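**Student:** Okay, predicted coordinates and the sequence, questions at the end:
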Amino acid sequence: METDMTKGNPLPIILRFTLPLLLGNIFQQLYNMVDTIVVGRFVGPGALAAVGSTGTIMFLVIGFSQGMSTGFTVLTSQRFGAGDGEGTKRSVANGTILSMFVIVFITAVSLMFMKPLLRLMNTPEDIFQDAFTYISVICIGIVANVYYNLFSSFLRSVGNSRVPLLFLVFSSGLNLVLDLLFVILFRWGVAGAAWATNVSQGISAILCLYYIYKKVPTLAPEHHHWKLNGSATKHQLSVGIPMALQFAITASGTMIMQSAINLFGSTAVAAFTAASKIQSIAMQGMMAMGQTMATYAGQNYGKGDIKRIHQGVRMALGTEFVYSLVCSAAVIFALPHALGIFFSGGVDVSAMLPWAKTYIYLCAVFYIPLSTIYIFRNTMQGCGFGLLPMLGGVVELIARLCMAVVAIRLVSYPLSCACDPAAWVSAAIFTGLSYIFVMKKVEKRIAI
């Protein structure tokens, strides 16, 4: 199921590769969404608010580790595109070893500073303990999350986006079963939802690794590959660290936004959480296109075909323009109907709807600039350039910070919700200009 993205009409190749990624990303979102729905309906709206209030922290912790591990796979796609079998296997082994160091570091640091971080974010006192319990268990299981994303990214780097999807669909079903078992039958509360996520993702990781060794010899390192390689380590860290920092910086901005939202109480937090989960489903197509462009750019960069990279980017932008318009209309229409899914019959959903509408309506207008960020950022990263995409995250952080400060000072919920659109527009302008600059450097590098 390997796909050579250096030949043929780019658009069909990009779309065929993106569709399984889109479905996989949606199922990935269902992990946390199922947690939210189950605790909201069977534990209570306070538990839902607790899980939701940790969403930005999860983005920080998991995003940093995923950014690092995904950065490790850029070298794999480049070596595969260049036809270097030994280099491909060496990059897989090296990335797997490096990821263990990332896991140990992230787990230790996140558990050490979790309580002060929740305090800093103005987490409401009535949901503080549940929030701390849920996010702590997620951090304990970060090894499962990192290795699932690493192994599935290795498969995608050689053009295989279908098999990770199949494993993820199975694991998502298992997550639902375990959620119901741990939360309803065992009565473990929010901790049960977190453990269901960890176990399910651990199984996904094992299945991906098994498949690599049985079916994808291109990615299966041999005994002599299992050692740190100096040049591979340097390359993987040079891409992985900026990608991880870019995730962390973006997550820091969303944490600042969450701090502003938290000021309006647990009802607003619960409504915002449900609305953001609905929106996250719509955003998965943009993220999937970005992941596709990272692999597409990596393989074509490895071959030295800059003209084909430009061609693919233009086609991706046109596709995402249409997708963004459709998603804007879809989330606005679906919000009133979907909000009730997150709460039991005893909760007054109508009281939460105005909070949720404010956030969704403000964001839906700006989906087009958001979609361009994923395309430009991932294309640059696929070509091995990590600094400017990371600085795009800094631009997002500054925009969110400025808007959040004003929102907190004026005690304005709409301005708190506007943190996301402000960040998207600012980063879209920056990453678009950065892409032009990077592509000129790529052209010179390939020419030399």
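**Tutor:** That came through fine. Numbering: from 1, shown residues only.
**Student:** only C-alpha atoms for contact and neighbour calcs from this point on.
**Tutor:** OK.
**Student:** show me where the stretch 151-300 of the chain has helices.
**Tutor:** Under the criterion DSSP state H, counting those that start in this stretch, the stretch 151-300 of the chain contains helices at 162-179, 189-215, 230-262, 265-303.
**Student:** Give me the buried stretch members for the longest one, please.
**Tutor:** Applying a neighbour-count criterion of 16 or more other CA atoms under 10 Å, the buried positions in helix 265-303 are 266-303.
**Student:** go on, stretch 183-198?
**Tutor:** Under the neighbour-count criterion of 16+ other CA under 10 Å, stretch 183-198 has 183-184, 188-198 buried.
**Student:** biggest separation within the residues you listed, which pair?
**Tutor:** With CA to CA as the measure, no two of the buried residues of stretch 183-198 lie farther apart than I184 and N198, at 17.5 Å.
**Student:** Please name the residues that touch the most centrally placed residue in the chain.
**Tutor:** With distances taken as CA atoms, centre = their mean, G63 lies nearest the centre of the chain, 6.2 Å away. For G63, the contacting residues are 244, 247-248, 251, by CA atoms under 8 Å, 6 or more residues apart in numbering.
**Student:** Looking at the residues you listed, spot the one nearest L19.
**Tutor:** Nearest member of the contacts of G63 to L19, counting by CA to CA, is F247, at 23.6 Å.
**Student:** putting a second one here so we can go through both:
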Amino acid sequence: MDAPVLHGKSGGRDLTQGPIASTLLMFAIPTLASNILQSLNGSINAIWVGRFLGAQALAATANANIVMFLMFSVVFGFGMASTVMVAQAVGRGDIDVARRAFGSAIGFCTMLALVVAAAGWIWSPDLLRLLATPAEAFSLALVYLRVIFIAMPASLLSVMMMMGLRGAGDSRTPLIFMILSVAIDLVLNPVLILGLGPIPAMGIAGSAAATAGAGFISLIALVCYTYARDLPLRLRGAELRYLRPTAEQMRILFGKGLPMGLQMIVMSASGLMMIGLVNREGLAVTAAYGASQQLWTYLQMPSMAVGAAVSAMAAQNIGAGRWDRISRIAGVGIGFQLLITGTMAAAMLAFHDPLLGLFLGKNVAVIDAAWHMQIRVSWSYVAFGCTMVLFGMLRANGVVVKPLLILLLSLFGARIGFYELFYPHLGVDALWFSFPAGSLTSLLLAAIVYFQGGWRKATLLAPVHEEECRETVHAEGEPAGRIIPAG
């Protein structure tokens, strides 16, 4: 079967050619901009909630957002696995294999997202009790969380499609539709929270409903755009059969995606434990932690964007057999990450008063508590970013178990262990110093694995035989022209 060639097709970028630094930067900037926009949207929503609904509502959203991160982790790993498969196939110039991998991930994760959303609606109260959510914030958190669960399938499919497009070398299209989603959310939030014109005031449920509406609208627009522009990963006709994963595709998705998803679950489970510990310190500390989380989210954005860009670029180069570029990709990625995250951390510390005031108004006691956290935690995200770049390199060749073990050791061994050991001596400061303890541990372990070099010998994709392709595509007829959210 002749493999269609991607490069030169609308929407794709060849990451195997040209200077590494400028190519990586131009690919990473739209991803970073998308992440910042998403975080900015969350922060503005938090400003609306905190300023107009109070500290209890802000504490409620902080608890609900941790739960949502956990739920997203259930399917996010499969998206990362499909992204790497897409990128390696694109590096070889085989768009049919890229579509096969992407379609399998979309089809499987669509069903999984529906199940997770239904289960989340049912068990939301139990999840919030597990967090030890303060009683005064519980009812607000429950309303917020249940409305957000309604939007989960649309949000997850949007994320999956955007990740697949980036694997194919297109980081511009995801940015366009992130802008659309954020713009809709920003407009709907004050309207639904406060009630404008004939629309009744919905309070905290209005904030969640605005996010849900923005997710559904942007997903529909992204699907329509994908087919209207005939982007490389769209599925037509007999290709729609790729939405039913083969046994081999499921083996790869589970074998690689499950450990990647578990990485996210480990991170969110650690976050659940941390916010549970924070909640024990009282409502003021919980509200301060919620505001601090908003700023720390921005510090994570360069790490995640550069790590994703490095992973996609490295995967394409591995698929193309360009191992001569791999070490330079890692070095350039770490350099960019240090520069961007370091600069952002310094700026946030320098302007902490007005930044924290955005979320907390003139509540001096809570602002002081948040500043106390900031000076102890913020700089640790520089080390976290370097770890994400190294993880991205390992992930590009399908090495996913070692990063999972590193996260387990650093987040539960180092971070929680530090807290338990030093809380009797440092009090609440043991919570804040546990962040750098975990970040430095994970960076050290990731560097050891990367420089040992064994990850380079791994194999992610087995070649797809010509006859297998023919049989899968032509086995049954499929009506053409139907729009399917397959990217």
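**Tutor:** Yep, it's here. Nothing here was measured: the structure is a model prediction, and the numbers come from that model.
**Student:** tm score of chain vs chain?
**Tutor:** The TM-score (TM-score structural alignment, normalised by the length of the first structure) is 0.93; 443 aligned residues with a CA RMSD of 2.1 Å.
**Student:** where does L15 of the second structure land in three-state SS?
**Tutor:** coil (DSSP: H, G, I helix; E, B strand; the rest coil).
**Student:** That one -> the first structure?
**Tutor:** If you follow L15 of the second structure across to the first structure using TM-score structural alignment, you land on M5.
**Student:** what's that match in contact with, if anything?
**Tutor:** M5 of the first structure makes contacts with 13, 159, 296, 299-300, as judged by CA under 8 Å, 6+ apart.
**Student:** now, which of these sits nearest K234 of the first structure?
**Tutor:** Closest approach between these and K234 of the first structure, by CA to CA: Q299, at 19.4 Å.
**Student:** Please tell me how far the closest one sits from F342 of the first structure.
**Tutor:** From Q299 of the first structure across to F342 of the first structure, the span is 42 Å (CA to CA, to the nearest Å).
**Student:** again with P354 of the first structure
**Tutor:** 16 Å.
**Student:** So which of those two has more stuff around it?
**Tutor:** Using other CA atoms under 10 Å, the more surrounded residue of P354 of the first structure and F342 is F342, with 28 against 14.
**Student:** which residue in the second structure lines up with that one?
**Tutor:** Match for F342 of the first structure (TM-score structural alignment): F359.
**Student:** quick one: contacts for the closest residue in space to that match that isn't next to it in sequence?
**Tutor:** Setting aside the residues directly before and after it, F359 of the second structure is nearest to I47 in space (CA to CA, 6 or more residues apart in numbering), at 4.9 Å. Counting by CA under 8 Å, 6+ apart, I47 of the second structure touches 358-360.
**Student:** same thing with Y296 of the first structure?
**Tutor:** 5-6, 14, 309, 312, 379, 382.
**Student:** what do we get in the second structure for it?
**Tutor:** Counting by TM-score structural alignment, Y296 of the first structure corresponds to M313 in the second structure.
**Student:** how close does its match get to L15 of the second structure?
**Tutor:** From M313 of the second structure to L15 of the second structure the distance is 5 Å (CA to CA).
**Student:** Could you check how far the closest residue to A305 of the second structure other than its chain neighbours is from Q337 of the second structure?
**Tutor:** Nearest in space to A305 of the second structure, with sequence neighbours left out and distances taken as CA to CA, 6+ apart, is L32 at 5.0 Å. Using CA to CA, L32 of the second structure is found at 11 Å from Q337 of the second structure.
**Student:** Mind listing the shared neighbours of the two?
**Tutor:** 302, 306.
**Student:** Looking at those two now, which is surrounded by more residues?
**Tutor:** Neighbour comparison, L32 of the second structure and Q337: the larger count goes to Q337, with 26 against 23 (by other CA under 10 Å).
**Student:** Now do the contacts for the residue nearest to A305 of the second structure.
**Tutor:** Contacts of L32 of the second structure by CA under 8 Å, 6+ apart are 301-302, 304-306.
**Student:** rerun that using 7 Å as the cut-off
**Tutor:** Shown in contact with L32 of the second structure (CA atoms under 7 Å, 6 or more residues apart in numbering): 301-302, 305.
**Student:** hmm, which of those are common to the first structure?
**Tutor:** Among these, the ones still in contact in the first structure (both residues aligned by TM-score structural alignment, their matches' CA atoms under 7 Å) are 301-302, 305.
**Student:** which one of those is nearest C386 of the second structure?
**Tutor:** Once CA to CA is applied, the member of these that ends up nearest C386 of the second structure is P302, at 10.3 Å.
**Student:** quick one, what contacts the aligned partner of the closest one in the first structure?
**Tutor:** Counting by TM-score structural alignment, P302 of the second structure corresponds to G285 in the first structure. Shown in contact with G285 of the first structure (CA under 7 Å, 6+ apart): L22.
**Student:** how far away is G285 of the first structure from E320 of the first structure?
**Tutor:** Taking CA to CA as the measure, G285 of the first structure falls 8 Å from E320 of the first structure.
**Student:** what span of the second structure lines up against stretch 86-97 of the first structure?
**Tutor:** Per the alignment by TM-score structural alignment, stretch 86-97 of the first structure matches residues 96-107 in the second structure.
**Student:** Mean distance between the matching stretch and the first structure after superposition?
**Tutor:** Compared with the first structure after fitting, stretch 96-107 of the second structure has a mean deviation of 1.2 Å; criterion: mean CA distance after the TM-score superposition for the first structure.
**Student:** burial count for A108 of the first structure?
**Tutor:** Neighbour count for A108 of the first structure, taken as other CA under 10 Å: 12.
**Student:** That one sits in which helix or strand?
**Tutor:** Using DSSP states H and E, the element containing A108 of the first structure is helix 85-120.
**Student:** Show me what that helix packs onto, helices and strands only.
**Tutor:** Helices and strands touching helix 85-120 of the first structure, by 3 or more CA pairs under 7 Å, 6 or more residues apart in numbering; DSSP states H and E, are helix 55-81, helix 128-140, helix 142-157, helix 230-262.
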